[in-house]
Each structure stands twice: as C-alpha cells, then as structure tokens.
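> Predicted model and sequence below, questions to follow.
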Amino acid sequence: MGLLSVCTQLRAIASDPFPIEVGVIQRFGEELKDEMVITSPNGDPLTLTFEENGESQTLKTDRLTLEIETVPLTKPKVREKIVLSDHATFETAETSAKTWEALGLKVEVTQPGRWQVWADTEVYNSPLLRRLLLESLRDDGYETPYIETEVLEELVTASFVVSGKRYTPEKLEIRHPEKRIYVNGSDAPKRLYPGSLRLQPNSYGNYTLVNLVPVETYLRGVVPHEIGPNAPLEAVKAQAIIARTYALRNLHRFKADDYEICANTHCQVYWGLSDTNQRTDRAIKATAKQVLTYENQLVDALYSSTTGGVTAFFSDIWDGGQRPYLRSVVDSTYGVWDLEKRPLNQEKNFRAFINQQQGFNETGSRAFRWRRESSIENLSEDLNRYLKRINHPDAETVTTIEEMRVTARSRSGRILEMEVETEKGIITLEKTEVRSAFGPPRSTLFYIDPVLKSNGELQGYRFIGGGFGHGVGLSQIGAHHLAKQGWSAQEILSFYYPETEIIPLDEPNLQLQLTNDH
C-alpha cells in the first residue's frame, strides 16, 4: 500500500464509519474438526454473498454452520516459499523485511506461527526462481534463508449447507441489517461482532474470518479487555487514545493475508461487542478521534501490562530505529531511582533495582516482581523446542544446557544478549528471543542465579525479575495508579510518551503515514 493510498484510507477512517479489517479467527481450518456457527442476533436473516464456479450467489439464512472438508487432488501440488528470517515479533520482522528490500528483494511479512519474512511468493513463483534466489543468497554469505516445501495431496476447503444444498465458496461475505452478527468458533466463545464479516483464504492453506468494523466501534471491543472494565476513567481515556493510535498505525500488519490487524495480543485484544460496558464506552466517546502524535505523526503506540518499574527504549526490545518518545522512564512519581547515576546495564545496579519494591506506580501488582525456577532438564527441553521452531542449524544436535549467563543489558535493564552454553557450543539469544526460548521469564527484565545440588552440581536456574510483556510505552497498571492519584489522560500519556501531543484524527496538519522511524 503506497503512502498516498494509506493517507486516503486513514482520512476516510477519520470520518467513521469507514471500516478497518480485523482478523478475528485467523486459522480456521488448521484442524479438520474446526467448525464455526454464525447466527443472526434477532432471527432476521443474514445475507450471504459469494462466488462459486464463476457464478455470483446471494442467499438468506438466519443460521450458518461453516465446516472444513478436504478435497483430494488428482495430482499432488507443491506449496513452498523461501523463509528469509524468523522472529518473535512483528516489529523486528518488519525491520528485517526492510533490510532484505534494501538488497533489491521483494518480500512479505507473514505469521504462520512466529513472524516470518518470506521472499514474495507471487514474484518468486516457480521452483527454479526460488532456488536461483536461494543460491544467490548463499553465494553472498546469507546462511539463514531456507526453502520450506510441502507436498499437498489434498486441499482444505470451507463449506456450508443452506436449504439442503452444500456450497464451497472461496470467499464469503456475511451481512445483517442491524450490523450485528454472532460467531461461535471451535476454540473460541460465542461473541457478537458489529459491522460485517468476510471469510477468506490466507497464506497458510486455511481461512481467516475478518470483521469489517468502524474504528470507534472497534475500540468498544478493545478498551475494556486491555485496561479492564473497572479502571479509573482517566486511565481508560488514556487507553482509548493509545488503542486508537495503535490500530491506525498498524493497519499494514497483515497485508500478506489481505486484512489489516488481528484480535489477540500480537495486536490488541478485541472481543467485538461482547462485554462492552458504560465506563469504557464513555471514555471512547469522550476521546473520539483523538490520537497521540510526535511531530504531527502517529506515534508507535506500544504499551504493556507491567513495566517492572522502568520503561524500555524501542531498541531494547526490537531491531529498528529509535523512537524519540519511546525512552527509558522510571515508572514512579517519587524519584526512587536515578538512571543517570545508576544505569541498569551494570549488573550490580540492576540487581539492586529489582530487589527494590516500594515507591513505584506498579508496587503491589502481581507481575511487578516475580521469581520463577526451572530445572536444567526443563530448560534444555525449552531450548530444543525453540531451536526446532526457528529452524536453527543446531536444532537436531543440542540436548543439554551446561551454563547460562547474561552478557549484555540495556540502560533500562533489559537483556540484550544471553549466552547459553551447551555440549555443542554456545548459542546466543538476543532481546525478546530469550522469552521465546524459555518458559520462566515474563519479560526481559530479569537476572538469573544458578540452583545447585548439595554436591555443587548445577540443578537449574532461578529467574528473578519484574514486569510482564515488553515494557515499552504505557504501563496499564501504572496508568491505573496515576489516574487514582488524580492525573488526567493527557498527563498519563505525556509521562509514558514524552514530548508527544494529543490531536484530532481529522487535524489538517496530521501526517498520516505508516513509517516506523521518526
């Protein structure tokens, strides 16, 4: 999507009810037992629009059951792609994609499980082209890319029955006169979605159910599930502004799958109109169309549950350029720690910081400080699973961890690098990959101590840390505390995003763009 079309789209969104596209069920058909029941909220019929065998169809029904079938192929079909890189988060995947593009490659960011950067499957669309590209990359010294090949003997299709006849559309539009539709998926509770729905194929051989919903209505399904329904009103207002900004800044995340944003913690939690409430609706209305900006551009509106007492720079967590407004801020109003005098990249300072518990905005919250322990056997199993998941060259050979050590921290205390010594050599984990590789850490704000048996033999490691999530930007728990102290939404956002400004989405000077560097 070019800059001009992005600006046009966001200007249209500014005048609701232009819809955004939310993937509410992303992998329908991943399991053959998957089923989805879609119903009218009041008995009035749903309108189904689709094409089948080149013929446009329109049907009416008040209840629709989508099922998964497999269709045998007369001749096996090969589905393959070049995976250029593999990442725990979209932010780092996007930075990697830009690096590959700078080399002249056409790429796409995908999410088959973890985030991946693929060589564009439409450009590199033949076995020969893919192998020539991989060979060229190998010649240039790039060892990470690989070809992933599947031989398909059957295809997954979604179908439904209306009036005794079965239909198998590739794409299906579902509408209701009141723009309210119930969806009950195999692994999801029954939820009421506003707007309309679209079932469409994705890049992984199954389907995504997409909800087309105006952004202000979308926020009704986000804010209560992110900040909590009983949060102080000013904290809820701050969440509404930041959630709106986050959504509009991230409409390009799922371009490869032809929708815009997801409905889980990889984006923002969105439950449609299920469990909306008056308090959060009031905050959304009071902040209607307000977004957070830096130099008249939408900020990268990242936030987390709990910072652990100090927010992180963007680059502490992800690859990519710094954002001036995403910086390290001690999450306290009492001056309990001076980062200039006692930077947290020094291990002695860091341990003292983690062992200090009073005076922070999050003091007393469940995830503010934590201690978790794991045996060498369990940590080794964690590591082996992780290496296989990312297709690491040592995935088939590593079995046992011999030692672990933190080798680099940022000034905010986040782990930048951890070395894991195994019988096959040292594996270096960077930033959020530490959380991906091991079960115990709840953030990258932790230190480790060995746990020894009575004979001095290594038994495991104890993880002592703080925070839950990446720790960049607003702390939802901290916002609760500040609002209770009488802070306004604007003051809360200025605290967590210094030098930013709240402005209306339809402000003429707002530069609506999807770049990630300021």
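Good, I have the coordinates.

> From now on I want contacts and neighbour counts done on CA atoms only, so please keep to that.
Will do.

> can you pull out the helices in the protein?
Assigned by DSSP state H, the helices in the chain fall at 3-14, 90-102, 127-139, 215-220, 223-226, 233-249, 278-286, 314-317, 347-354, 376-389, 433-437, 476-484, 489-496.

> structure B:
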Amino acid sequence: MNAPLIHVGILLQQQKIDFSLPDGYKSNGREIQPGDYSVEISGEKILFKGEISDELVFEADDLHHNAFGLKNVIIGVQFHWERKEDQYFLGSLKFIVENGSLSAINIVSLEDYLTSVISSEMSATSSEELLKAHAVISRSWLLAQIQKSQSLENSETGYRTSFETPTEIVRWYDRENHNRFDVCADDHCQRYQGITRQSTELVKKVIQETWGEVLFYDGAICDARFSKCCGGVMETFENVWEPVIHPYLQAKPDYTEGSPLPDLTIEDNAEEWIRTSPPAFCNTQDANVLKQVLNDYDRETADFYRWKTIYSQEELSVLIRERSGIDFGEIIALQPLERGASGRIIRLKIIGTERVMTIGKELEIRRTLSKSHLYSSAFVVDTQDEDENGIPQTFILTGAGWGHGVGLCQIGAAIMAEKGYGYNEILAHYFPASETITNY
C-alpha cells in the first residue's frame, strides 16, 4: 500500500532562501529549468524571478527520485552542535509565508522520510534490529502527532503549553506551533536531513520489512518518544509534556536484570543515583556501538551517561538573565523542588539576591541553565567559594543522561541490539503494554 504524503518544515522564519532544482520540477504547470534559484520575502508575499505569490510549489515529476537542494539549512537549532549545511531532499518543495517570513517545506512520502530519519538520527550503518526499532517508533510518533494536530483543531477547549504565576513559570515544548506543516526537520521533532546523510541498502531493507508498522495501545497509535541517553531510567511522559498519562511511557530502569529501582523522586535517592554510575544498557563507552547511534557532531559529546558542568557566579547569573529574561541578581541557590521518576528535575527554584522564581518543566530548566540545552535536568548542585556575604562563587552541576529520557533510549537500544535482542524485544522493553500492528 502507498505511504501517505507528509509536509516537513525544513527552513523556517527566513527572509531569503537559496535553493537548487535539477530536471523534473514544475511550478504552476510550467517546466522549471535546472539551476540555482532564490526566493525572498516581499511584504507578506513571496518574490520569485520578479513575480509575487502567496504560496509557491515546485512539484517533482517523481517524488521518490527527484531531489532539490536547500542552502544553509540550520541543524541542531539552539543545541550545542548547531551549524549550517547544504542539504538535499526527495520530493516536492513548497514555500509559504508565516508571520512576515519565509518557510521552506518538503512534501515527501512518509516512508522516504523515514529512510532519512533513521539515517539522520543515527548512523545508517547501525545494526538491523536497532534500525527496525527506530523505524517503528519514528513512524508511530509522526502519525500520532498528525492525529494529535487534527484532534486539537477539532477541540473546543484551548490547548496550553504553559502555566505562569508571579512566582512560577511552567512550560513544555512540543510541536503544537507547527500549524502549516506536519513536522519540523530538527531535534525539536526528529532529525530529518533528506538524502544528505548517506543511507544504505540495509536502511532501505529495514523500511521495506517494517513498512507501515506502528506501536499501538488501547486502540490508538502510540506517541512513541525517544532520547539519546536516559541515564539509566526512563522518565514518564507527563513529567516532560502535558499532564496526560500514557501507560506505555512510564518509569522503568534501562536494564532487564538487577536490583529494584530506587524511588528517584526522593532527593537523597536521586542524589546518590546521579553521583554514581549504576549499570544500565546505556552505560557504555563501546566506541563501535556509539558510532551506530551518534553522528559525527554527536560524538563531540562523550560524557552523556554522567556529566559535569561548572559555572562561575558571573557566568551563571548572566546566563540565567539572558536565557530567562529575568534578572535574579546574584544566584544564591538552585533548589530542586520536584523530581520525576528518572531523577530529572521538573520544578527548580532559582534563588537570587533580586528575585526568587520556580521554573519547569525539564526542557525549560535545561534551556535556562545553558547557552544551548543542558544535557538533561537530572542533576545535583554543589557550590563552592562563598564570598563575605555567603554567596557561592562557583556552581558545579553533576548530571545524568542526554535528553528528556522518555521512551526509547537510543544508546540503550543500540546495546540491546548488540546483545542479540530483536527489535520487538527492544520495543517491548521501552514501550511496555504496547503492541506492533501494520497500519497501512
């Protein structure tokens, strides 16, 4: 059965976009000569070759073979590996205007999209069972987001992604702002870098063998989340995003044998867990396995299971002011008020000489405490070098994991595959109570 077509936002909020087209593209029924082109914003319109339009589409003769190029695509947006690349994409190219700026959208077959995603999220030379597991969860997540968007459009109640009071800001970040396309191309959704990342015959085989397969729970496609490294324990969905309980996205240790998991919502237990390096599938430094999961720029991050970040008083107070827009003065303390099941902080009190404020959830905390994103919110804080007023001059954050920790742990899943687990066993470990079905 044919896969559905999806719309992927590639370059967003630009004033000018440079692109290239080979043979096989049409616009408004007219053949477009191969070459390099650009579009610019003109008021609330798109300017292309002297003509103005509200929307501009370059249609591929063959969605599965024709590929266009986009210049200076930003990858790793606001993360520590952010950079620009020229990228190429199968399918059609669409330009739209949003809020006085241009966005470039790729119209592509869902299965062609997945071929790229699992080559972009990890290495296309990964093990077969890991790639199969990732194909199923990436397909499930995307279809679940499309269904969620449709239900939000039909809902009479407003959807909220933040709660704010004079003393507390709680925000979570998902993809509800993608109103004109189904999904974006960056880590905010899931990495999609077209045919820029070299795929392999194995990836194509994996897509064919899992064609249309999704995770299912209680009559609905699972909102199958994943992160780079859970740090030893999976987090629950409701502690990271909206307060909705998904039974297949709950706390669970990233191992199948061993001692019972301590209650990491208790501060003393979380501190002991984070300061040590307990066994877990994702507790590995196996370079051969990590090469399967981590692309070249990801391997710039070596300390993902347990990590340490040190800030001076000046660095931290300036950072928090710039990232939050709130002047706390000098920072006196970072005080965890509530932790999730994986030890991730979901409510953090920032105590300053000028202001006291509580922030959450985990990504808001990570964004506030880093120039990009802190590896995770599962951390403990030590202070040193108090001045004459008792204000610390050094803050040491010791943390666990890389990402939100919900659902599949990519590094843990890679180790499971290396140990001989099949993709259905991997999925059962990370998404308990779910089942795999063929959706189309």
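On my side now, so go ahead. Because the structure is a prediction, the values reported are computed rather than measured.

> Format the helices of the first structure as JSON lines; extra columns: distance to Gly425 of the first structure and mean neighbour count.
Shown next, in JSON lines, are the helices of the first structure (distance: least, C-alpha to C-alpha, whole Å; neighbours: other C-alpha atoms under 10 Å):
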{"stretch": "helix 3-14", "distance to Gly425 of the first structure": "46", "mean neighbour count": "16"}
{"stretch": "helix 90-102", "distance to Gly425 of the first structure": "26", "mean neighbour count": "18"}
{"stretch": "helix 127-139", "distance to Gly425 of the first structure": "23", "mean neighbour count": "14"}
{"stretch": "helix 215-220", "distance to Gly425 of the first structure": "48", "mean neighbour count": "24"}
{"stretch": "helix 223-226", "distance to Gly425 of the first structure": "42", "mean neighbour count": "23"}
{"stretch": "helix 233-249", "distance to Gly425 of the first structure": "41", "mean neighbour count": "26"}
{"stretch": "helix 278-286", "distance to Gly425 of the first structure": "52", "mean neighbour count": "18"}
{"stretch": "helix 314-317", "distance to Gly425 of the first structure": "25", "mean neighbour count": "23"}
{"stretch": "helix 347-354", "distance to Gly425 of the first structure": "25", "mean neighbour count": "17"}
{"stretch": "helix 376-389", "distance to Gly425 of the first structure": "13", "mean neighbour count": "18"}
{"stretch": "helix 433-437", "distance to Gly425 of the first structure": "17", "mean neighbour count": "20"}
{"stretch": "helix 476-484", "distance to Gly425 of the first structure": "40", "mean neighbour count": "23"}
{"stretch": "helix 489-496", "distance to Gly425 of the first structure": "41", "mean neighbour count": "21"}
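
> Looking at the ones you listed, which is nearest to Val420 of the first structure?
Smallest distance to Val420 of the first structure across these (C-alpha to C-alpha): 9.2 Å, for helix 376-389.

> show me what contacts Asp449 of the first structure?
461-463 (C-alpha atoms under 8 Å, 6 or more residues apart in numbering).

> Now with 10 Å, please.
Asp449 of the first structure sits next to 373, 404-405, 460-464 when contact means C-alpha atoms under 10 Å, 6 or more residues apart in numbering.

> who wins for neighbours among those?
Among the contacts of Asp449 of the first structure, Gly460 has the most neighbours (other C-alpha atoms under 10 Å), with 23 neighbours.

> aligned partner of that one in the second structure?
Using TM-score structural alignment, the partner of Gly460 of the first structure in the second structure is Thr394.

> wait, its match sits on Leu316?
Yes: because the distance of 8.8 Å satisfies C-alpha atoms under 10 Å, Thr394 of the second structure is recorded as touching Leu316.

> Could you list which of the contacts of Asp449 of the first structure belong to strands?
Using DSSP state E, the subset of the contacts of Asp449 of the first structure located in strands is 373, 404-405, 460-464.

> most distant residue from the middle of the second structure?
No residue in the second structure has its C-alpha farther from the mean C-alpha position than Glu388, which lies at 43.0 Å (C-alpha atoms, centre = their mean).

> gap between it and Thr394 of the second structure?
Distance, Glu388 of the second structure to Thr394 of the second structure, by C-alpha to C-alpha, to the nearest Å: 14 Å.

> hey, what's in contact with both of those two?
With C-alpha under 10 Å, 6+ apart, Glu388 of the second structure and Thr394 have no common neighbours.

> Please tell me how far Tyr496 of the first structure sits from Arg244 of the first structure.
16 Å.

> Check Pro224 of the first structure too.
Pro224 of the first structure sits 13 Å away from Arg244 of the first structure, taking C-alpha to C-alpha as the criterion.

> what's the answer for Lys60 of the first structure, then?
From Lys60 of the first structure to Arg244 of the first structure the distance is 34 Å (C-alpha to C-alpha).

> got it, and Arg191 of the first structure?
Counting by C-alpha to C-alpha, the gap from Arg191 of the first structure to Arg244 of the first structure is 21 Å.

> can you check Gly460 of the first structure too?
Per C-alpha to C-alpha, Gly460 of the first structure is found 43 Å from Arg244 of the first structure.

> Next: Arg372 of the first structure.
The value you get for Arg372 of the first structure to Arg244 of the first structure, if C-alpha to C-alpha is used, is 35 Å.

> Spit out the contact partners of Ala341 of the second structure.
Neighbour list for Ala341 of the second structure: 233-236, 239, 250-253, 261-266, 270 [criterion: C-alpha under 10 Å, 6+ apart].

> In strands, which of those residues appear?
233-234, 252-253.

> Just give me the closest of those to Ile6 of the second structure.
Using C-alpha to C-alpha, Met234 comes nearest to Ile6 of the second structure of those, at 29.7 Å.

> Check the gap between the closest one and Phe431 of the second structure for me.
10 Å.
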